[in-house]
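>>> predicted structure and sequence below. I'll ask about it afterward.
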Amino acid sequence: MTLTTPGLLFPAISLLLLAYTNRFLVLAQLIRELNAREGESIRPLVRAQIDNLRKRIKLIRFMQVWGVVAFLLCTFSMFALFIDIALTGIILFGASLCCLILSLFTSLYEIHISCDAIEIELQNIEKKPTA
């Protein structure tokens, strides 16, 4: 294995972390808007959304943590390969891939929960009277 093998993951992990950060920022903005809009009392629909948002924030944190760990392990792998410790470099690269897989599976689950949030909104729309 050469230095370029783990180097191939750098752009992919960087883009993933950027996407995860964007998801986090969108959720944070949505939470702030909900807080401002709801005032003193909270509707049952919003209560369901709050539970969903809380779950999603925790998942995004988990996604980011595993993404950063994957990035660090990939960097350590490149360093080990650079100083000619090939076996350590290979093991670190494998661990980096495992962390990246964890991050991606968590991302899939977060997307699933995101769809649940949209379903809550659709159910609310269906309850409204037709004109």
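Looks like it came in fine. Numbers count the residues shown, from 1 in each chain.

>>> all contacts plus neighbour counts: C-alpha atoms, from now on.
Will do.

>>> what packs against the top helix by length along the chain?
Looking across the chain with DSSP state H, the single longest helix is helix 86-127. Applying 3 or more Cα pairs under 8 Å, 6 or more residues apart in numbering; DSSP states H and E, one finds that helix 86-127 contacts helix 44-82.

>>> take a look at this one as well, against the first:
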Amino acid sequence: MELQLSTPALLFSAITLLMLAFTNRFLAIATLIRGLHKNYLKEPDQEIIVEQIHNLRRRLTLIKNMQLFGVFSFLMCVICMFLLFQGYTSAANWVFVASMVSLLISLGISLVEIQISTKALNLELSDMEGIFEKRKSSLDSFFRKENKSNL
């Protein structure tokens, strides 16, 4: 198969959309970090906040790497198109492969980041489940006492 000028150009829209998604994730995490920082200053001994901060630090690093490999992929696409335009087909093929590998790495890092973000949400849910379980058990005991008094 011969690589044509339109082939790397097709990746432009996909890479651009991925970069937009990665930037939105970055902005969401930045907002979370600022909110957690305020909570941490109020209650520095709360363990869940410290765990969330560590989690967000890892996610921030992953998102930075996702963006780095995404930009590298985009750059390689541009270089590939330039090489194709100049007639260097063999070099363009290798640069296109580098672009695809970079995009693949970026997507792989994205999967890892999604797994970590799910863990963060599970931390929040476990914290709320503890409160829910306390309320549930106190309501259960209330109704049991009421039912016993009616008998």
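Arrived safely. From a predicted model like this one, the values you see are computed outputs, not experimental measurements.

>>> if we can go back for a sec, what's the average distance of the longest helix of the first structure to the second structure?
Mean deviation of helix 86-127 of the first structure from its aligned counterpart in the second structure after superposition (mean Cα distance after the TM-score superposition for the first structure): 0.4 Å.

>>> equivalent range in the second structure for that helix?
Aligning helix 86-127 of the first structure against the second structure (TM-score structural alignment) gives residues 89-130.

>>> what strand or helix carries residue 16 of the second structure?
For residue 16 of the second structure, the element it lies in under DSSP states H and E is helix 6-42.

>>> could you give the angle of that helix to helix 47-86?
160 degrees (axes from the mean of the first three to the mean of the last three Cα atoms, to 10 degrees).

>>> and helix 6-42 of the second structure, how far from the chain's centre?
Centroid separation for helix 6-42 of the second structure versus its chain: 8 Å, with Cα atoms, centre = their mean, to the nearest Å.

>>> how much does that helix stray from the first structure?
Mean deviation for helix 6-42 of the second structure: 0.8 Å (mean Cα distance after the TM-score superposition for the first structure).

>>> check stretch 67-76 of the second structure too.
Here the mean offset of stretch 67-76 of the second structure against the first structure after fitting is 0.4 Å, by mean Cα distance after the TM-score superposition for the first structure.

>>> which parts of that stretch are buried?
Across stretch 67-76 of the second structure, burial judged by 16 or more other Cα atoms under 10 Å covers 67-74, 76.
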